[in-house]
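Asks: Pasting the sequence and the predicted coordinates here, then a few questions.
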Amino acid sequence: MDDRHEPPETDLLFQRDAQLNVVEATVVGIDDESRSIALTRTVFYPGGGGQPSDTGSLTRVADRQRWTVPSVRKSGAVVWHELGGDDPLPSIGDDVRGELDWERRYALMRMHTALHVLCGVVFRDYGALVTGGNMGPDRARMDFEMDSAEFTPERVAEIERRANEELARARDVNVRIMPRDEAFQIPDLIRTKINLLPEGISAVRTVEIAGLDLQADGGTHVRNTREVGTLRVVGTRSKGKANKRLEIELTVPEDSVEMANAQDRQS
């Protein structure tokens, strides 16, 4: 990276509106070694909290030169977009148009919201904290602090049923960004066994499944649980005496209007 062009903080549009899938921005940083560029603002989620980074494409406005974006990462306050291929990188000051692989992103949004519903049910009904988790577009896992005696096939079936009941209630998903001091007055805001929030942050982003779950979270979600469909527990595993894993997959919801409405939403 050219030190003469230290990139400014990236405006994270996805934090305020996860439905945006197109952005017009300006190149403000270049890292030749990793073939990555920084933009004034982005709709690309850089990964974190078990959710992988977005993929998509960038097109230079001036000449329609197009690059794939196979991965995105965040370093400090700057989001770096890796560009595929061998073509020369854009230059600082170039205007570009970024487009997400929306089908993949929307699948991850549905999966992430499903995991929050699962977490909300397990915490509400059994008092278990999350010890780990990861997700892809098609399958996800979540680990809970739960004793072996409680982790029975009957309990797993009960968790699945109760989670699907909550999804079917069409609960709104609300996002807020608030001062750190205000956020930490909320009881049980941190649902993981270990608090992963950096000490130095001044604001906390929260995601609420209305009437069920409220926790600190930086990822992308759908707007209502009816967009998720239903979840199915497809695997279980004991990762220790008090660490139990649920693996889930989702059905595709019959009503796909929300996905269609989100297409080509530009900042």
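Replies: Perfect, I can see it now.
Asks: C-alpha from now on. contacts and neighbour counts both.
Replies: Will do.
Asks: Show me the residue at the heart of this structure, geometrically.
Replies: residue 219 (2.8 Å; C-alpha atoms, centre = their mean).
Asks: Give me the three-state assignment for that residue.
Replies: coil (DSSP: H, G, I helix; E, B strand; the rest coil).
Asks: So it versus residue 156, what's the distance?
Replies: Applying C-alpha to C-alpha, to the nearest Å, the value for residue 219 to residue 156 is 26 Å.
Asks: And residue 45, by the same measure?
Replies: The spacing between residue 45 and residue 156, counted by C-alpha to C-alpha, is 32 Å.
Asks: These two: which is more packed in?
Replies: More crowded of residue 45 and residue 156, by other C-alpha atoms under 10 Å: residue 45, with 27 against 16.
Asks: so what's the more buried one up against?
Replies: Taking C-alpha atoms under 8 Å, 6 or more residues apart in numbering, we find residue 45 in contact with 14, 53, 54, 72, 219, 220.
Asks: now, which of those residues sits nearest residue 101?
Replies: Proximity of the contacts of residue 45 to residue 101 (C-alpha to C-alpha) peaks at residue 54, which lies at 7.4 Å.
Asks: Please report the number of neighbouring residues for the closest one.
Replies: The number of residues packed near residue 54 is 22, by other C-alpha under 10 Å.
Asks: repeat for residue 11
Replies: By other C-alpha under 10 Å, 15 other residues sit near residue 11.
Asks: tell me the contacts of it?
Replies: Counted by C-alpha under 8 Å, 6+ apart, residue 11 has contacts 40, 41, 42.
Asks: how close does the closest residue to residue 239 other than its chain neighbours get to residue 183?
Replies: Counting by C-alpha to C-alpha, 6 or more residues apart in numbering, residue 239 lies nearest to residue 245, which is 6.9 Å off, once chain neighbours are set aside. Counting by C-alpha to C-alpha, the separation of residue 245 from residue 183 is 29 Å.
Asks: alright, now check it against this:
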Amino acid sequence: MSFDLHGRTQRLELSDQNLRAFEAVVLESTPEGIVLSKSAFYPGGGGQPADHGVLLWQGVETRIVGVRKGDDLHLIPAEGDPIPPVGTVVEAAVADERRSALMRTHSGLHVLCGVVFRDYGSLVTGGNMEPFSARMDFNLPEVPPGFKEAVEDACNAEITADRRIDVRVLPRSEAFAIPDIIRTATNLVPDDVEDVRVVDIVGLDTQADGGTHVASTKQIGRIKVAKIESKGRGFRRLRITISD
């Protein structure tokens, strides 16, 4: 199966992260979920939550408040909203401010990951994000003096450097030949995935990743390391915020 297909839906956001509006045909429709022929709604994964937005059809608006993944991608309508019948052509729009904020935040986490791996050799053990705030967990046995300030300064230096962020799809064997392509303590890429999407902050961080990102580190804004927490022996949680 092509990397940009999920069930019957072509995933447009994988090849065009800036796409916010598109036209599609309704393939399945219930109050629990709507399946489209095409979708630019990021369905969630890797700590990045699903997109929100709207479907416009025959003068009617259906708000989309999430996505459920299964054999198909099911866009979840807001409770009580009308749903378009099967066969309807809809004009869909992804909520721009939310998606753009999540792109900046996700790219910020990759900068954080790259800095902590480069400077301290620590791998990621977990993470999650909301617009402009996130947390990332590392296997970091010791926290050196000045760690919080050093990490924050190093992250913002990488942002100021305006590093290009490239996205490409590689055959699995080629992707896994890249040194340290997996920056998590556990390889989360399923064994049956033949094509691997790779996000490369050029000169800093190259990872297998399915989320959405800005085009360069300068577009992230500024990273603040808000808090460092202990998550058990040898594990630390870094909470960050993103600002202009």
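Replies: Perfect, thanks for sending it. Predicted model only: the values in this text are computed from it and were never measured.
Asks: Superposed, how do the two chains score by TM?
Replies: Counting by TM-score structural alignment, normalised by the length of structure 2, the TM-score of this superposition works out to 0.94. Behind it: 239 aligned residues with a C-alpha RMSD of 1.3 Å.
Asks: follow-up on the earlier one: the residue nearest to residue 239 of structure 1 contacts residue 156, correct?
Replies: No. Using C-alpha atoms under 8 Å, residue 245 of structure 1 and residue 156 do not qualify as a contacting pair, with a distance of 10.2 Å.
Asks: what's the single longest helix in structure 1?
Replies: Longest helix in structure 1 by number of residues (criterion: DSSP state H): helix 102-126.
Asks: Quick check: what element follows that one along the chain?
Replies: strand 130-135 (DSSP states H and E).
Asks: circling back: trace the residue nearest to residue 239 of structure 1 over to structure 2, please.
Replies: With TM-score structural alignment defining the correspondence, residue 245 of structure 1 maps onto residue 237 in structure 2.
Asks: quick one on the thing from earlier: so which of residue 245 and residue 183 of structure 1 has more stuff around it?
Replies: Between residue 245 of structure 1 and residue 183, counted using other C-alpha under 10 Å, residue 245 has the larger neighbour count: 22 against 18.
Asks: May I ask you to confirm that the more buried one belongs to a helix?
Replies: No. Residue 245 of structure 1 sits outside any helix when classified using three-state DSSP, being strand.
Asks: List the contacts of it.
Replies: 141, 142, 143, 144, 236, 237, 238, 239.
Asks: you'd agree residue 27 of structure 1 is in a helix?
Replies: No. Under the criterion used here (three-state DSSP), residue 27 of structure 1 is strand, not part of a helix.
Asks: Next up, the contacts around residue 222 of structure 1.
Replies: Residues in contact with residue 222 of structure 1 (C-alpha under 8 Å, 6+ apart) are 18, 19, 106, 109, 110, 113, 173, 228.
Asks: Sorry, wrong one. I was asking about residue 117 of structure 2.
Replies: Residues in contact with residue 117 of structure 2 (C-alpha under 8 Å, 6+ apart) are 123, 183.
Asks: how about residue 43 of structure 2, secondary structure?
Replies: Recorded secondary structure, residue 43 of structure 2: coil (three-state DSSP).
Asks: Structure 1: which residue goes with that one?
Replies: Aligned by TM-score structural alignment, residue 43 of structure 2 pairs with residue 46 of structure 1.
Asks: Relative to residue 201 of structure 1, how far out is its match?
Replies: 18 Å.
Asks: What of residue 50 of structure 1?
Replies: Distance, residue 50 of structure 1 to residue 201 of structure 1, using C-alpha to C-alpha: 20 Å.
Asks: quick one: which of the two has more around it?
Replies: Taking neighbours as other C-alpha under 10 Å, residue 50 of structure 1 and residue 201 compare with residue 50 leading, 16 against 9.
Asks: Excluding chain neighbours, what is closest to that one?
Replies: With C-alpha to C-alpha, 6+ apart as the criterion, residue 50 of structure 1 has its nearest non-adjacent residue at 4.2 Å, and that residue is residue 134.
Asks: Please apply the same query to residue 246 of structure 1.
Replies: Nearest residue to residue 246 of structure 1, sequence neighbours excluded (C-alpha to C-alpha, 6+ apart): residue 236, at 4.8 Å.
Asks: SS state for the aligned residue in structure 2 for the one you found?
Replies: Applying TM-score structural alignment, one finds that residue 236 of structure 1 aligns to residue 228 in structure 2. What three-state DSSP gives for residue 228 of structure 2 is strand.
Asks: neighbours around residue 228 of structure 2, how many?
Replies: Using other C-alpha under 10 Å: residue 228 of structure 2 sits among 17 other residues.
Asks: just the one 10 residues further on next, same as before
Replies: As a burial measure, the neighbour count of residue 238 of structure 2 was computed by other C-alpha under 10 Å and equals 19.
Asks: My read is that it contacts residue 137, right?
Replies: Yes. With contact defined as C-alpha under 8 Å, residue 238 of structure 2 and residue 137 form a contacting pair (6.3 Å).
Asks: so the residue mapped onto residue 174 of structure 2 from structure 1, which of the three states?
Replies: Superposed on structure 1 with TM-score structural alignment, residue 174 of structure 2 falls opposite residue 182. Three-state assignment for residue 182 of structure 1 (three-state DSSP): helix.
Asks: and if you look at the one 4 residues further on?
Replies: Secondary structure, three-state DSSP: residue 186 of structure 1 is coil.
Asks: what's near enough to touch it?
Replies: By C-alpha under 8 Å, 6+ apart, no residues touch residue 186 of structure 1.
Asks: That one and residue 204 of structure 1: what is the separation?
Replies: Counting by C-alpha to C-alpha, the gap from residue 186 of structure 1 to residue 204 of structure 1 is 11 Å.
Asks: now do residue 107 of structure 1
Replies: 25 Å.
Asks: swap in residue 127 of structure 1?
Replies: 24 Å.
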